[in-house]
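Engineer: Sequence below, structure please.
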Amino acid sequence: MPTLRILCLAALLLTFCAAAALAETPTELAGIGLGEPVAKAKGRIHTQKARTMDDSPWVQKIPVAGDKFFSGGYVLVGVCAAPGTVARIKMRYRDDGLDFFRTISGEMLKRYGDPTQYKGDFEGRTMGNKWGFSDSRLRPISLILQRTEGEDPELGAGTTLKLTNWGLLEAERACWQERHGAPKAPAAAPAKKAAPDHGYLPR
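Structural biologist: Below you'll find the model as predicted:
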């Protein structure tokens, strides 16, 4: 009988631990839910400005309006497997100072623990960390906090936060390619004529 009680307690403990682990997985950013219909955040998202991604036609990119914390951003939503479902959220903070970045980095380290990957360069112009999680269906989720002094090709210089459900993105890609085939690769540029070799270049 004592053995049975111990096994039951162990099972309950594992259940609570699993629930706690799931609760730590971030699923919302700037009031927008990852994996939820984009219509739920229609007050923040400019759906009339949605555009298809040239290199990823299985998703649409939609601008997100700013608030008191963020100056703006975008979401990626599915168009095939789960049309209108948010698969990625990326936002840029209004405060682009280094002190703010250090503060929020410390808070995220306390909340999520050690990052799984450093997302920066050796010069220090780009700094950041990446954390990895899983949702309730064991689909991988990544969270990236990054600050760049140069130009982020998507949102410009400053501090950004990006939350992505890779399982949702992969489902959209697979669905789209099943219906349309793989997207055509861009035409290769014509080969340039080789420069003369004077004997001092590597071969």
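
Engineer: rest of the way, CA atoms for contacts and neighbours
Structural biologist: Will do.

Engineer: so where do the helices sit in this structure?
Structural biologist: With DSSP state H applied, the chain shows helices at 2-23, 98-112, 166-180, listed in chain order.

Engineer: Mind listing what's buried along stretch 163-177?
Structural biologist: 163-169, 172-176 (16 or more other Cα atoms under 10 Å).

Engineer: One more: stretch 109-117?
Structural biologist: Counting neighbours by 16+ other Cα under 10 Å, the buried set in stretch 109-117 is residue 115.

Engineer: Give me the contacts around it.
Structural biologist: With Cα atoms under 8 Å, 6 or more residues apart in numbering as the contact definition, stretch 109-117 has outside contacts at 24, 129-132.

Engineer: Point out the ones among those residues that are inside strands.
Structural biologist: Filtering the contacts of stretch 109-117 for membership in strands, criterion DSSP state E, returns 129-132.

Engineer: which among those end up buried?
Structural biologist: Applying 16+ other Cα under 10 Å to these, the neighbour count classes 129-131 as buried.

Engineer: picking that back up, turn the ones in strands among the contacts of stretch 109-117 into JSON lines, including distance to residue 112.
Structural biologist: Rendered in JSON lines, the data for those read as follows (distance: Cα to Cα, whole Å):
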{"residue": "129", "distance to residue 112": "11"}
{"residue": "130", "distance to residue 112": "10"}
{"residue": "131", "distance to residue 112": "8"}
{"residue": "132", "distance to residue 112": "9"}
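
Engineer: burial measure for residue 61, as a count.
Structural biologist: Residue 61 sits with 21 neighbouring residues when counted by other Cα atoms under 10 Å.

Engineer: Mind putting the helices of the chain into a markdown table with distance to residue 51?
Structural biologist: As requested, those are arranged in a markdown table below (distance: least, Cα to Cα, whole Å):
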| stretch | distance to residue 51 |
| --- | --- |
| helix 2-23 | 33 |
| helix 98-112 | 31 |
| helix 166-180 | 16 |
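
Engineer: Could you also give me the structure for this next sequence, so I can compare it with the first?
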Amino acid sequence: MERNFWLSLVVVPLFCACPSYADAPHKIAGFVLGANISQYDKLVRMDSAIPIRHMEYLTEVETTKILGYKNGYISYGTCAQPGRIVKIKLKYAIPDSWFFEELLKRFKKRLGEPSEWKGDPFRTLIAWKWSLKDAQKNNITVILQHYTGNDEEYTSGNSLRLTVRKFIEEERQCYEKKFPEAPGSDMQDGIYRPEDRNRIDYNPLIPE
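Structural biologist: Below is the predicted model of the structure:
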């Protein structure tokens, strides 16, 4: 009984009817991809907003406490359409593998089989990705994952990501148009070509 309660709490909002978006999910925990972050002042902590490193055209903000979730982060654009939500990341309150399996069954029932396996061979990271098109032909990616390792780059327990890649790309292009890179800056950003091998100073890159 308790399991069914938690599953209905966190899965049903993801798959709610959304007439303008065909079959691709856009909504979870009250947030809608493409909506403006200003609509959610009661659901986010704007004092936590911070630009995403190496993606200055996006800002990430922490959610307030939402029933069914341990925490969450919402990413929105700051250039092409300021405030437009481009990504939703949520960590479920229940971290256990059985809960992940129950979620996965329901995701498959609603979205079909995943498009891609994103986990690792050791299965410390179990992650499935769906790539879906909405009515406007936008590619919506859904990643459901379960992690039990110690790498801080990954969210432990069970988590979900919804992303509109087109929105992120529009924000990136807008930012790069406003702030074009100076000649040669690609070398500082880690973009190298084979013909650059003799121009690189390797000394700072090797331990002493």
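
Engineer: circling back to that earlier point, closest to residue 147 of structure 1 out of the ones in strands among the contacts of stretch 109-117 of structure 1?
Structural biologist: Of all those, the one with the least separation from residue 147 of structure 1 (Cα to Cα) is residue 129, at 9.5 Å.

Engineer: Which residue in structure 2 occupies the aligned position of that closest one?
Structural biologist: Pairing criterion TM-score structural alignment: the partner of residue 129 of structure 1 within structure 2 is identified as residue 128.

Engineer: Give the closest residue to residue 141 of structure 2 in space, chain neighbours not counted.
Structural biologist: With Cα to Cα, 6 or more residues apart in numbering as the measure, residue 131 is the residue that lies nearest to residue 141 of structure 2, at 4.6 Å, once sequence neighbours are left out.

Engineer: right, and the one you found touches residue 144 too?
Structural biologist: No: counting by Cα atoms under 8 Å, residue 144 is not a contact partner of residue 131 of structure 2; they are 12.0 Å apart.

Engineer: Could you pull up the residues touching the residue positioned nearest the centre of structure 2?
Structural biologist: Here the mean C-alpha position of structure 2 is nearest to the C-alpha of residue 161 (Cα atoms, centre = their mean), at a distance of 4.2 Å. Taking Cα under 8 Å, 6+ apart as the contact definition, residue 161 of structure 2 lies against 87-90, 141-144.

Engineer: next one: residue 24 of structure 2
Structural biologist: The contact partners of residue 24 of structure 2, by Cα under 8 Å, 6+ apart, come to 111, 132-134, 140.

Engineer: out of the residues you listed, who has the most neighbours?
Structural biologist: Highest neighbour count within these, by other Cα under 10 Å: residue 140, with 21 neighbours.

Engineer: Map that residue onto structure 1.
Structural biologist: Checking TM-score structural alignment: residue 140 of structure 2 goes with residue 141.

Engineer: got a list of what the closest residue to its match other than its chain neighbours touches?
Structural biologist: Spatial nearest neighbour of residue 141 of structure 1, excluding adjacent residues (Cα to Cα, 6+ apart): residue 165 at 4.5 Å. Neighbouring residues of residue 165 of structure 1 by Cα under 8 Å, 6+ apart: 34-35, 87-88, 139-142.

Engineer: Burial check on the closest residue to residue 33 of structure 1 other than its chain neighbours, number of neighbours?
Structural biologist: The shortest distance from residue 33 of structure 1 to any non-neighbouring residue, by Cα to Cα, 6+ apart, is to residue 27 (6.0 Å). The tally of other residues near residue 27 of structure 1 (other Cα under 10 Å) stands at 19.

Engineer: any idea how far residue 27 of structure 1 is from residue 173 of structure 1?
Structural biologist: Going from residue 27 of structure 1 to residue 173 of structure 1 by Cα to Cα, to the nearest Å gives 21 Å.

Engineer: same thing with residue 139 of structure 1?
Structural biologist: Per Cα to Cα, residue 139 of structure 1 is found 15 Å from residue 173 of structure 1.

Engineer: what do you get for residue 93 of structure 1?
Structural biologist: Computed with Cα to Cα, the distance linking residue 93 of structure 1 and residue 173 of structure 1 is 29 Å.

Engineer: again with residue 124 of structure 1
Structural biologist: Using Cα to Cα, one gets 34 Å for the distance from residue 124 of structure 1 to residue 173 of structure 1.

Engineer: now do residue 155 of structure 1
Structural biologist: To residue 173 of structure 1, residue 155 of structure 1 is 24 Å away according to Cα to Cα.

Engineer: What of residue 61 of structure 1?
Structural biologist: Using Cα to Cα, we find residue 61 of structure 1 at a distance of 14 Å from residue 173 of structure 1.

Engineer: Count the residues that sit near the residue nearest to residue 163 of structure 1 when sequence neighbours are not counted.
Structural biologist: Closest residue in space to residue 163 of structure 1, ignoring its immediate chain neighbours: residue 143 at 4.6 Å, by Cα to Cα, 6+ apart. The number of residues packed near residue 143 of structure 1 is 24, by other Cα under 10 Å.
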